[in-house]
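K.L.:
Sequence and predicted structure below; questions after.
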Amino acid sequence: MTTKPKSRACGSFIGALLLIFANVFIPQNTFCQEKLQPNVIFILADDLGYGDVKSFNPEGKIPTPNIDRLASEGMKFTDAHSSSSVCTPSRYSILTGRYSWRSRLQRSVMGGFGPPLIGANRMTVASLFKKNGYYTACLGKWHLGLTWPIKDSTLKDGWGIDYSKPVKDGPTTLGFDYFYGISASLDMPPFIFLENDHTLGIPTVTKTWMRPGPAEKDFEAKNVVPSITHKAKEVIVNGFTKKQLFFLYLALPSPHTPIVPDKDFKGKSGVTDYGDYVMETDWAVGQVMQTLDSLGITDNTIVFLGSDNGFAPYVLPHFNVEKLGHFPSYIFRGYKSDIWDGGHRIPFIVRWPGKIQAGSVCNKLVSLTDFMATSANILGKRLPQNVAEDSYSFLPYLLNKTKKSIRPAIVYHSIEGYFSIQEGDWKLEFCPGSGGWESPSNKEAFKEGLPLVQLYNMKSDISEKLNVALQHPDIVKRLTSLMEQYIDKGRSTPGKPLNNDAKIDLWKKGYME
């Protein structure tokens, strides 16, 4: 088993300065060739709504001082989106720069025992950084599938796995030097930590967090955020002391269910346990920032922060924060799972002191899928034609090098596999309902005889209340043609046509009964 990074003392102030200066070099990128190449941290919260963050929703009831500080010191994106309104496909897109619906996963998400979704030969953001001399670490929620060693296929629910043997095809085979985390969501078994290609211990009991399953006897859901946060600090310190640039993908499992705030946060928000868990998520972000500050490497570290999708509505029956005046979807329609903006418009912040203007705001459309092309741009590298098929670099926005729109259009996907495409202010949805859990669901909408498509002008109708598809058939036709082109070409970026991994059904005709 690979030895995990160990925390070390930082040494003297002068030694720290020497380490910092030894830790940088001049990149070749057109936009930042005179700058120092940074460490890179991508913090991904789980189900954090746009309205959960105070700097995005001033009327919000939950304090988020650390995320707000990040926004005040960097650039806040008001029109940023995950590629999907649920987690597995969004994570696929972040790490590959490719829409997940081009893979075999056409709808829904994977479970904790699902097979690998990212192909073994596909370039990832991690392999890109590793190839360019970075130490790469993945911490937290993976949720992209693993190859578990099966000992008895007749035993179901995870008990047929030989947990004493290596787990294959995980993060360390896709460009990460180190992995510490959980296989999927915190409410999905197995309830056990993994380090690199092994579980830490053997499940011997059954535990339940929303779902029952095999668990290591000492594993407790409430300890996962603190454990992963501590490990993130170790990785940062380790990279600093070894004078090595690092890429840290920190995939927090919060504030996704189960809502399990640590005792230090219990009752702190005044907005139910959910608010407390959001505060713990904010605390984790603050711990990362504090570690960078203490080492003196804040200015040489670019921090990205986002969420994998919108707020989960199944929290409300137990923790109805909306009744208390807190609206996690802010002014947007829908929630996690839906094709409307509440499902995929997310809080997104990027901080790079001295390069990104503090307190700046970008109102342009961006996708988390763009992280890979942006990372390559930061490194000054050109990506091969057959990777990052749907990724556009937004580095020019970060460095205030352009006011023009970089993305010609952006595609969204709902939990049921329904599509939407947005070009400028016009958003076309290829379904009559939510495409997810919110009412009217597509089945309800079909029964009600609602139009088969929805068209909204997001400038004049940001809450998607007035469907104007019948009034603008020309726009519907144009955007439908563009969506079909993106499907048929196997990419939405310029370049040679590529193949999708599966047949794509734009209209989901089989779901219309």
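P.N.:
Thanks, I have it.

K.L.:
Could you use CA atoms for every contact and neighbour count after this?
P.N.:
Noted.

K.L.:
And the helices in the stretch 1-150 of the chain, which stretches?
P.N.:
Along the stretch 1-150 of the chain, counting by DSSP state H, counting those that start in this stretch, helices occupy 13-22, 65-72, 87-96, 125-131.

K.L.:
Nearest to residue 482 among the ones you listed would be which one?
P.N.:
helix 87-96 (20.0 Å; C-alpha to C-alpha).

K.L.:
Show residues contacting the closest one.
P.N.:
46, 82-84, 98-101, 105, 109-110, 117-118, 122-126, 143-144, 308-309, 368-372, 387-388 (C-alpha atoms under 8 Å, 6 or more residues apart in numbering).

K.L.:
what's the span of stretch 170-187, first residue to last?
P.N.:
Terminal residues of stretch 170-187 lie 20 Å apart, using C-alpha to C-alpha, to the nearest Å.

K.L.:
same deal with stretch 198-212?
P.N.:
21 Å.

K.L.:
do stretch 195-207 as well
P.N.:
So stretch 195-207: terminal residues 21 Å apart, C-alpha to C-alpha.

K.L.:
got CSV for the helices of the stretch 1-150 of the chain, with mean neighbour count and distance to residue 428 too?
P.N.:
What follows is the helices of the stretch 1-150 of the chain, written out as CSV (neighbours: other C-alpha atoms under 10 Å; distance: least, C-alpha to C-alpha, whole Å):
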stretch, mean neighbour count, distance to residue 428
helix 13-22, 14, 48
helix 65-72, 20, 30
helix 87-96, 26, 20
helix 125-131, 21, 30
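
K.L.:
closest to residue 262 out of those?
P.N.:
helix 65-72 (17.6 Å).

K.L.:
Identify the residues contacting the closest one?
P.N.:
53-55, 282-283, 285-286, 349-351, 358-360.

K.L.:
Restricted to strands, list those residues.
P.N.:
349-351, 360 (DSSP state E).

K.L.:
Structure two is appended below for comparative analysis:
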Amino acid sequence: MKSWLNFSFFLYLILFRGTDVLAQGLDAKANPPNIVIIFADDMGYGDIKALNPLSKIETSALDALVAEGITFSNAHASASVCTPSRFGLLTGEYAFRTPEAARGISGFAPLVMQENRHTMAKFLKNAGYRTGIVGKWHLGLDWVTKDGKPAVLDAESGHSNVDYSQPVGAGPNDFGFDYSFIHPASLDIPPYVFLENHRVLDPGVILTTEVYPTRKENTEFSWDKKHSNDQAVYWEKGVWWRQGEMSPSFRVEDCLDEITGKGLAFIERQSADSPFFLYLPLTGPHTPWLPSEEHKGKSGAGLYGDFVMDIDQVVAKVKKQLERQGLLENTLLIFSSDNGAYWPEEEILLYGHDSNRGVRGQKGDVWDGGHRVPLLISWPQGIKEKATYPGLVSLTDLFATFGGLLNQEIPEGAAMDSYSFLPVLQGDTGFVSRTEMVHHSSSGMFAIRTQEWKYIDGLGSGGFSYPGRLDPEKGGPQGQLYRIREDPYERENRYADYPQVVEQLKSQMEGIINR
């Protein structure tokens, strides 16, 4: 009898270890934590001083998050560019399952999510949360147009056919957000407007070139000029944006401050009586690199590094607002980025600053620099000790983790690529939530990683680093295989040495893609 009781207890530990939130004396269902996700745009793991002692950027607020909570040292966005990464975060699903969401889109693109799509916001709203999004959307909007045709920008004139006086037909409020204050896309992509609950503020648009000169007297073109045409504003490396329509009161240099202010105002409207969820996707440090006067020239990584210091200050302001209202203790504060930094070798050599610390490639690439991201989670009431988690995690996994935390069942068919890492929040840094992950580059090159290997289904970076794609040589490798545990920089292609591993991983990858 005694042996049976011991076995039962052992079985209980196996089944329920990591799913019982009461393990830390918390009843998250009875006292659910607030959730705030601060989502940087194009920021690298190595920008944060506490994660990279050689960083040329001071990041005191982010360093404090590292000291207070859990650092995920092997976290990855579900794709290496904006739109598919954001789709993955909010839906818990790889974006390549929805073709419209699988690539970067313009500011005039229609919604990339189906009308009945379950999102993290909808899930939390159904769990009793007040929900809000403030910042960069970049998942499409159903614009109303003057001619009844799909929204389109005339690149030559800079004008579109959008009727900005009309509310959009569909947007973030249709996917679980009670409140929305958004910029449609990246800050170098028109239209340059804010929408509050689907209505454009200050809808009498002008052209950006009516306010900003296209060139300055000392303008010198750099490696990023390839992203803009002769009509675009281009002042110097990293300081450029495409020509297009803009609200008369909109100022590109003030956008981050506007978003931060609206995010703080949303928090100010909350109380401890009801939990809230704030998704705060920032427009920086994506181009244009327009740091505040307070931080200009203060980093050792140029305008980009100065702009990262502004992002760090946003984190400090959010924490201070939460603390002021007595909400910080029971707030799950999450910081991450949508993809790796757009930081080529030229910038590493110029500044001695490795934005994507210790990995190959940059934004857009299928190499790790494209999708490895910082992921920091702080929760004073729930996470008592600083820790680093080395296990594999995707940003898609936040969805299932919230479900486990709140003991709420995720709707059938939703978040199919999300795996809960709740036990890690409870202190179990040996927990394994996933054993493989599929990566997706800006040009649609796929890869799969396991704990030991990374297989890439093609040659080249698949993204912004040269060469983007290479044709196989006769008798040469058709793809790339790296023993990632021993070769994290992806230097030695072992494709020809391990044909069985290639075959197995390719089959495994295709099975996940076609699931």
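P.N.:
Everything's here; your move. Everything numeric here is computed off the predicted structure, so don't read it as measured data.

K.L.:
State the pair within the contacts of helix 65-72 of structure 1 that is farthest apart.
P.N.:
Farthest apart among these - using C-alpha to C-alpha - are 283 and 360, which lie 23.0 Å from each other.

K.L.:
sorry, back to before: tell me the one among the contacts of helix 65-72 of structure 1 nearest to residue 294 of structure 1.
P.N.:
residue 286 (12.0 Å).

K.L.:
do you know how far the aligned partner of residue 350 of structure 2 in structure 1 is from residue 316 of structure 1?
P.N.:
Aligned by TM-score structural alignment, residue 350 of structure 2 pairs with residue 323 of structure 1. Separation of residue 323 of structure 1 from residue 316 of structure 1 (C-alpha to C-alpha): 9 Å.

K.L.:
more neighbours, those two?
P.N.:
residue 316 (13 against 10; other C-alpha atoms under 10 Å).

K.L.:
The helices of the stretch 1-150 of structure 1 into CSV, with extra columns for distance to residue 379 of structure 1?
P.N.:
Shown next, in CSV, are the helices of the stretch 1-150 of structure 1 (distance: least, C-alpha to C-alpha, whole Å):
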stretch, distance to residue 379 of structure 1
helix 13-22, 17
helix 65-72, 23
helix 87-96, 16
helix 125-131, 8
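
K.L.:
between the ones you listed, which gets nearest to residue 217 of structure 1?
P.N.:
Among these, the nearest to residue 217 of structure 1 by C-alpha to C-alpha is helix 87-96 (27.0 Å).

K.L.:
equivalent range in structure 2 for the closest one?
P.N.:
Against structure 2, helix 87-96 of structure 1 falls on residues 82-91 (TM-score structural alignment).

K.L.:
quick one, longest helix in structure 2?
P.N.:
Looking across structure 2 with DSSP state H, the single longest helix is helix 302-324.

K.L.:
Could you check the angle the helix or strand following it makes with helix 302-324?
P.N.:
Using DSSP states H and E, the helix or strand that directly follows helix 302-324 of structure 2 along the chain is strand 331-337. For strand 331-337 of structure 2 against helix 302-324, the angle by axes from the mean of the first three to the mean of the last three C-alpha atoms, to 10 degrees is 170 degrees.

K.L.:
Give the aligned range of strand 331-337 of structure 2 in structure 1.
P.N.:
Using TM-score structural alignment, strand 331-337 of structure 2 pairs with 301-307 in structure 1.

K.L.:
average distance between the matching stretch and structure 2?
P.N.:
Taken against structure 2, stretch 301-307 of structure 1 registers an average deviation of 0.6 Å after superposition, with mean C-alpha distance after the TM-score superposition for structure 1.

K.L.:
For the counterpart of residue 407 of structure 1 in structure 2, give me its contacts.
P.N.:
In the superposition onto structure 2, residue 407 of structure 1 corresponds to residue 434 when matched by TM-score structural alignment. By C-alpha under 8 Å, 6+ apart, the contact set of residue 434 of structure 2 is 392-393, 419.

K.L.:
Among the residues you listed, which one sits closest to residue 34 of structure 2?
P.N.:
For the contacts of residue 434 of structure 2, the nearest to residue 34 of structure 2 is residue 419 (20.7 Å; C-alpha to C-alpha).

K.L.:
in stretch 319-330 of structure 2, what counts as buried?
P.N.:
319, 321-322, 327-330 (16 or more other C-alpha atoms under 10 Å).

K.L.:
What of stretch 147-167 of structure 1?
P.N.:
For stretch 147-167 of structure 1, by 16+ other C-alpha under 10 Å, it's 148, 158-159, 161-163, 167.

K.L.:
Do a quick rundown of the helices in the stretch 151-300 of structure 1.
P.N.:
With DSSP H, counting those that start in this stretch as the criterion, the stretch 151-300 of structure 1 has helices spanning 224-241, 272-295.

K.L.:
how much distance is there from the longest one to the middle of the chain?
P.N.:
When you say that, I think you mean helix 272-295 of structure 1. 17 Å (C-alpha atoms, centre = their mean, to the nearest Å).

K.L.:
can you pull the contacts of the aligned residue in structure 2 for residue 50 of structure 1?
P.N.:
Superposed on structure 2 with TM-score structural alignment, residue 50 of structure 1 falls opposite residue 45. Contacts for residue 45 of structure 2 (C-alpha under 8 Å, 6+ apart) come out as 51-52, 340, 355-357, 372-374.

K.L.:
list the contacts for the residue nearest the centre of structure 1?
P.N.:
Taking C-alpha atoms, centre = their mean, the centroid of structure 1 lies closest to residue 308, which sits 3.6 Å from it. With contact taken as C-alpha under 8 Å, 6+ apart, residue 308 of structure 1 is in contact with 44-48, 82, 84-87, 90-91, 344, 346.

K.L.:
Counterpart of residue 497 of structure 2 over in structure 1?
P.N.:
That one, residue 497 of structure 2, aligns with residue 471 by TM-score structural alignment.

K.L.:
what's the helix or strand for that match?
P.N.:
Using DSSP H and E, residue 471 of structure 1 falls outside every helix and strand.

K.L.:
do you know how far it is from residue 139 of structure 1?
P.N.:
Counting by C-alpha to C-alpha, the gap from residue 471 of structure 1 to residue 139 of structure 1 is 48 Å.

K.L.:
now residue 59 of structure 1
P.N.:
32 Å.

K.L.:
what's the answer for residue 441 of structure 1, then?
P.N.:
35 Å.

K.L.:
Settle it for me: which of those two has more neighbours?
P.N.:
residue 139 (27 against 17).

K.L.:
quick one: what's aligned to that one in structure 2?
P.N.:
Alignment note (TM-score structural alignment): residue 139 of structure 1 maps to residue 134 of structure 2.
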